[in-house]
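Peer 1: Output the structure for:
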Amino acid sequence: MNLVLTVLEITAPVFLLAAIGFIWVRMGFEYQIDFVTRMAMTLSVPCLIFTALMRTEIDPAALTALSLASVGVYAALTLVTALVLWLTKLDLRSYLAPLIFGNTGNLGLPLALFAFGEAGLGYAVVVFAVMALWSFTFGIWVVSGGGSVVRALKEPLLWATILGGIFLSQGWHTPVFLTNTLELTGQMAIPLMLITLGVAVARLRPGSIRLASVLSLLKIALCVGTSWIIGRLFGLDDVAFAVLVLQVSTPVAVTSYLLAVKYGADADAVAGLVVVSTLLSVLMLPLLLAVLL
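Peer 2: Sure thing, here's the model as predicted:
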């Protein structure tokens, strides 16, 4: 019973905040999702990542091991998922990125924070950064059908991660007044991302629910299995291992849908994946947390 209550205490705030966004839109209130998303991804999330890395007391060697494990997980997921899609003759442009990249920002960061505290958040931002880098390069290249893979160099998320890693490794800290400002700005990120997730899900118009359900279940199996195996191979400590599995196993991110719209992939199909995988996560993530705690 105590474990059930603990899992509910961790997951309830996450889904309640998303529900606020969902209900807000259904009631007909305005929500400028483009503005909020841009502010979160260019301002509050980079501040959150930088301060979390700068202030973390985690051994840099442990963060390095987690970084390498994250790279291994996403490399393996990319190869396995591409093979599955090739065998089933499904469109790689539409399905590859959504099945690889989870909602490590909107859902993964707050879950890691609520479940494992500041140490969990420090680990989670590492996985998030690896995912974001691969998504902004390879992910966009796949969805767009080619083109430049250097967009990541323009992303504040990347530079926040690099600076945070440098400050962590050197033991540096910004002046107190600046640290307090950055922390306040970063604290906006989690509630903003969760409410925006609910808004985005409320506005989506999904395509085939049957195919989306099958692929969402496949994503869960591949993500949990791959991250579990590679996490054990790298010998991660219990918290780092749990955060890796949790982050990689989050549902399809709304950004996958936005990229599908922008680059002319099958946006309705991706919307179906976002909706179904997010609904499945209401059951799957608490069960996964119960195993990992």
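
Peer 1: going forward, measure contacts between C-alpha atoms and count neighbours the same way
Peer 2: Will do.

Peer 1: can you give me the helices for the stretch 101-250 of the chain?
Peer 2: 109-134, 140-144, 156-170, 176-187, 189-203, 209-233, 238-248 (DSSP state H, counting those that start in this stretch).

Peer 1: quick one: which of the ones you listed is nearest Pro60?
Peer 2: helix 156-170 (6.4 Å; CA to CA).

Peer 1: So which elements touch the closest one?
Peer 2: helix 45-55, helix 109-134 (3 or more CA pairs under 8 Å, 6 or more residues apart in numbering; DSSP states H and E).

Peer 1: And that helix, what's buried?
Peer 2: In terms of neighbour count (16 or more other CA atoms under 10 Å), helix 156-170 has its buried residues at Pro156, Leu157, Leu158, Trp159, Ala160, Thr161, Ile162, Leu163, Gly164, Gly165, Phe167, Leu168.

Peer 1: I have a second one here; can you model it like the first so I can compare?
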Amino acid sequence: MLIFAEVILPVFLIFVCGFVLQRVFMLDLKPISTLAVYLLLPFLVFDTFYTVPLNMNFFYIVVTSVLIMAVLIVFGVFLCKLLKYDKGEANAFLLSTIFPNSGNYGIPIVMFAFGKQGVAYAMPLMICHAILMGIIGIYIAANGRGGAKVSLQTVLKQPMNYVIIPAILMQQFQIRIPGNFLESIEMIGNTAVPIIMIILGMQLANVAIRKMNWKKISLVSLVRLILSPVIAFIICLLFPVSPLLRNVIIVMAAMPSAANTTLYAIQFNARPQFVSSCTLITTLASVVTLTVLLNLI
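Peer 2: Okay, here's the model as predicted:
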């Protein structure tokens, strides 16, 4: 109960704010999601890669993130073929299971659970997840609409993917951004996480519970909340990571379905009702699973 009150509950209060806002005003989410995807996230990505040092821990974060995602993709594709899902169902299933909500849920959880050092690991991990979502997630979301060509074109249009290399080069060559300009970049980037948290709460308010496919959502929840952290634990055993970094990677892998996938599902009309339903149920179920996991580690 102490972990729930001090770690989980404060995060949920922000979701509730977005939920109540949408219930009262019934706003159009498309322009807000466009703002988050095309403006706020690119600033956050640039700021992180410009300020966070690249070391072996960063290497382990990138490698473990890619491996966890790859295993989940292979398992998800196999499962979708076994269950004979159509293309749209398979894309929505993959969107809901591959990517954890490491940004607007994971960062606050890690901050409350492990403190500043945990956040120092969680921030580049969250950015890595965001990049993978910005490439693989958008490809999957747009693939249901127009095939591989349209998906690739959509990926190439995402500004977030074009700020990484300049940020890394500027850091490595110690190109200094004037203080006031850097503060402006940080100010915009820092708004990304709370706004996406509010958007998630707003989208959850639009979910029609009566129309949920509970069988498919239960399967998503099992993969996202149980299987994913188990895979993360096994993969972490392959690398000489510190106990704290290992715990952060496992906890971040145990997050519910990513809010960004809900944004992409809205943006590209990739079964947004199902994806947002999975986000809702996995988010609610994570109250139990994360509390148990945090007590175990």
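
Peer 1: okay, the helices and strands packed on helix 156-170 of the first structure, which one's buried deepest?
Peer 2: Mean neighbour count (mean count of other CA atoms under 10 Å) peaks for helix 45-55 among those, with a mean of 26.

Peer 1: how much does the helix or strand just after that helix stray from the second structure?
Peer 2: In the C-terminal direction, the helix or strand that comes right after helix 45-55 of the first structure (DSSP states H and E) is helix 60-88. The superposed helix 60-88 of the first structure is, by mean CA distance after the TM-score superposition for the first structure, a mean 1.4 Å from where its aligned residues fall in the second structure.

Peer 1: What are the contacting residues of the helix or strand just after helix 60-88 of the first structure?
Peer 2: Per DSSP H and E, the first helix or strand lying C-terminal to helix 60-88 of the first structure is helix 92-100. Here helix 92-100 of the first structure makes contact (CA atoms under 8 Å, 6 or more residues apart in numbering) with 74, 77-78, 81-82, 85-86, 135, 139, 142-145, 215-216, 219, 223, 252-253, 256, 260, 265-267, 269-270, 273.

Peer 1: again, but for stretch 247-259 of the second structure
Peer 2: With CA under 8 Å, 6+ apart as the criterion, stretch 247-259 of the second structure contacts 61, 96-102, 104-106, 110, 118, 121-122, 125, 196-197, 200, 221, 224-226, 228-230, 232-233, 278-279, 282-283, 286, 290, 293-294, 297.

Peer 1: Let's see that with 7 Å instead.
Peer 2: Contacts of stretch 247-259 of the second structure with the rest of the structure, by CA atoms under 7 Å, 6 or more residues apart in numbering, involve 96-97, 99-102, 106, 110, 118, 122, 200, 224-226, 228-229, 232-233, 278-279, 282-283, 286, 297.

Peer 1: Arg224 of the second structure matches what in the first structure?
Peer 2: Using TM-score structural alignment, the equivalent of Arg224 of the second structure in the first structure is Lys219.

Peer 1: correction: Val248 of the second structure
Peer 2: Correspondence of Val248 of the second structure to the first structure, assessed by TM-score structural alignment: Val243.

Peer 1: do Phe78 of the second structure as well
Peer 2: In the first structure, Phe78 of the second structure lands on Leu83 (TM-score structural alignment).

Peer 1: what about that match, how many neighbours?
Peer 2: 14 (other CA atoms under 10 Å).

Peer 1: what does the one 5 residues further on give?
Peer 2: In terms of burial, Thr88 of the first structure registers 9 neighbours under the definition other CA under 10 Å.

Peer 1: How about Gly171 of the first structure?
Peer 2: Counted with other CA under 10 Å, Gly171 of the first structure comes out at 12.

Peer 1: ok, Arg271 of the second structure to Ala142 of the second structure distance?
Peer 2: As judged by CA to CA, to the nearest Å, Arg271 of the second structure and Ala142 of the second structure stand 11 Å apart.

Peer 1: More neighbours: the two, which one.
Peer 2: The neighbour comparison of Arg271 of the second structure against Ala142 (other CA under 10 Å) goes to Ala142, with 26 against 19.

Peer 1: who touches the residue lying closest to that one once chain neighbours are set aside in this structure?
Peer 2: Once flanking residues are discounted, Ala142 of the second structure sits nearest to Ser151: 4.9 Å by CA to CA, 6 or more residues apart in numbering. When contacts are counted by CA under 7 Å, 6+ apart, Ser151 of the second structure touches Tyr139, Ala142, Asn143.

Peer 1: and if we set it to 10 Å?
Peer 2: Counting by CA atoms under 10 Å, 6 or more residues apart in numbering, Ser151 of the second structure makes contact with 135-145, 157, 268.
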